[in-house]
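Asker: Please work out how this folds:
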Amino acid sequence: MTTDTERLKTFVGLMNSGRFDTAREMVAEDVRIEEPDAIPYGGTFTGLAGFDEFRRIFAATWRRWSDGPMWYAENEGTVVKLNVITAVSRATGQEYTTPLAEFFTFTDGKISRITIFYQDVPGFLKAIGS
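Answerer: Next up, the predicted model:
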């Protein structure tokens, strides 16, 4: 039996390798993505159209994004992913590194909710020139 952590690792691998259409198949039609309000693309993205919009805005903001080693914890349909990311802003060329926590909720084997927390929001804003 496949665990939600295994599903998430597959999803992250697909996203990091640019296989967005295949990753999208792992997302529920009514997915809800929540980014911190303090960032320029903050707020809630809903449904597959919201997932696509989030990907578009994210790609327009960051030239490069890389995940450091990842740590996962799973409990009752939710997987927490912790890691340190390094990204380079398209607008400024500035590199940004911060710890990141993401909470993924699974419903019927698909990702139904993603909630994202950046530890260093001021550094995020500085990197993108906001």
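
Asker: Every contact and neighbour count from this point should use C-alpha atoms.
Answerer: OK.

Asker: Can you pull out the residues in contact with the lengthiest helix in the chain?
Answerer: Counting residues, the longest helix in the chain under DSSP state H turns out to be helix 47-61. With CA atoms under 8 Å, 6 or more residues apart in numbering as the test, helix 47-61 has contacts from 24, 27-33, 41, 45, 89-91, 128.

Asker: Also this sequence, please, to line up against the first:
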Amino acid sequence: MTMSSTAESAAVLTGMYAAEAKYLAAGGPGVASFDLLAPFFAPDVELHQADSLPYGGTWCGHKGMTQFFVMMGEVWESFDMVEQEFLATGETAVVLTQVRARARATGRELSFPILQAITIKDGRITEVRPFYWDTKAIAEACASPASTD
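Answerer: Down below sits the predicted model:
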């Protein structure tokens, strides 16, 4: 196992976020292929989302990442990363992203920050841990309106 250099980590992150933007612009899950993103993630990657989110839990491997993006596509009508700052790079990278998103179920628009701790080994992302400012607000914006039968 080799440690990732700062330059290598920055290149992996820049490439992955560009591929993610291309993936989302192409229509995301069901339209675009996860193959755009796969080269940036280790086969055994783990993504840990807050349990209180509609797409919460731990997503493992390329199959899990594919399922995660399908779930994100079901939850969000749009999910734009409008501003990013790489606060640290190396084997552990920290990325601050400002997101503007519209929930599919309610049509509500939100703007919120996500701070991600990302582990990079051997030129691939092995773990992602996003931290949201307010998971309750996100969950509420994404909740289906109550039925009024």
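
Asker: re earlier: quick one: the longest helix of structure 1 to structure 2 mean distance?
Answerer: Compared with structure 2 after fitting, helix 47-61 of structure 1 deviates on average by 0.8 Å (mean CA distance after the TM-score superposition for structure 1).

Asker: Please identify the buried residues of that helix?
Answerer: By neighbour count on 16 or more other CA atoms under 10 Å, the buried set for helix 47-61 of structure 1 is 47-48, 50-52, 54, 61.

Asker: relative to helix 47-61, how tilted is the helix or strand following that helix?
Answerer: Where DSSP states H and E defines the elements, the next helix or strand beyond helix 47-61 of structure 1 is strand 62-75. Using axes from the mean of the first three to the mean of the last three CA atoms, to 10 degrees, the direction of strand 62-75 of structure 1 lies 130 degrees away from that of helix 47-61.

Asker: name the helices or strands packed onto strand 62-75 of structure 1?
Answerer: Helices and strands touching strand 62-75 of structure 1, as assessed by 3 or more CA pairs under 8 Å, 6 or more residues apart in numbering; DSSP states H and E, comprise helix 4-16, strand 78-89.

Asker: which of these sits most buried?
Answerer: strand 78-89 (a mean of 18; mean count of other CA atoms under 10 Å).

Asker: How many residues are close by residue 21 of structure 1?
Answerer: 11 (other CA atoms under 10 Å).

Asker: What residue, apart from its backbone neighbours, is nearest the aligned residue in structure 1 for residue 101 of structure 2 spatially?
Answerer: In structure 1, the residue equivalent to residue 101 of structure 2 is residue 87, according to TM-score structural alignment. Leaving aside its sequence neighbours, residue 87 of structure 1 sits nearest to residue 65 (CA to CA, 6 or more residues apart in numbering; 4.2 Å).
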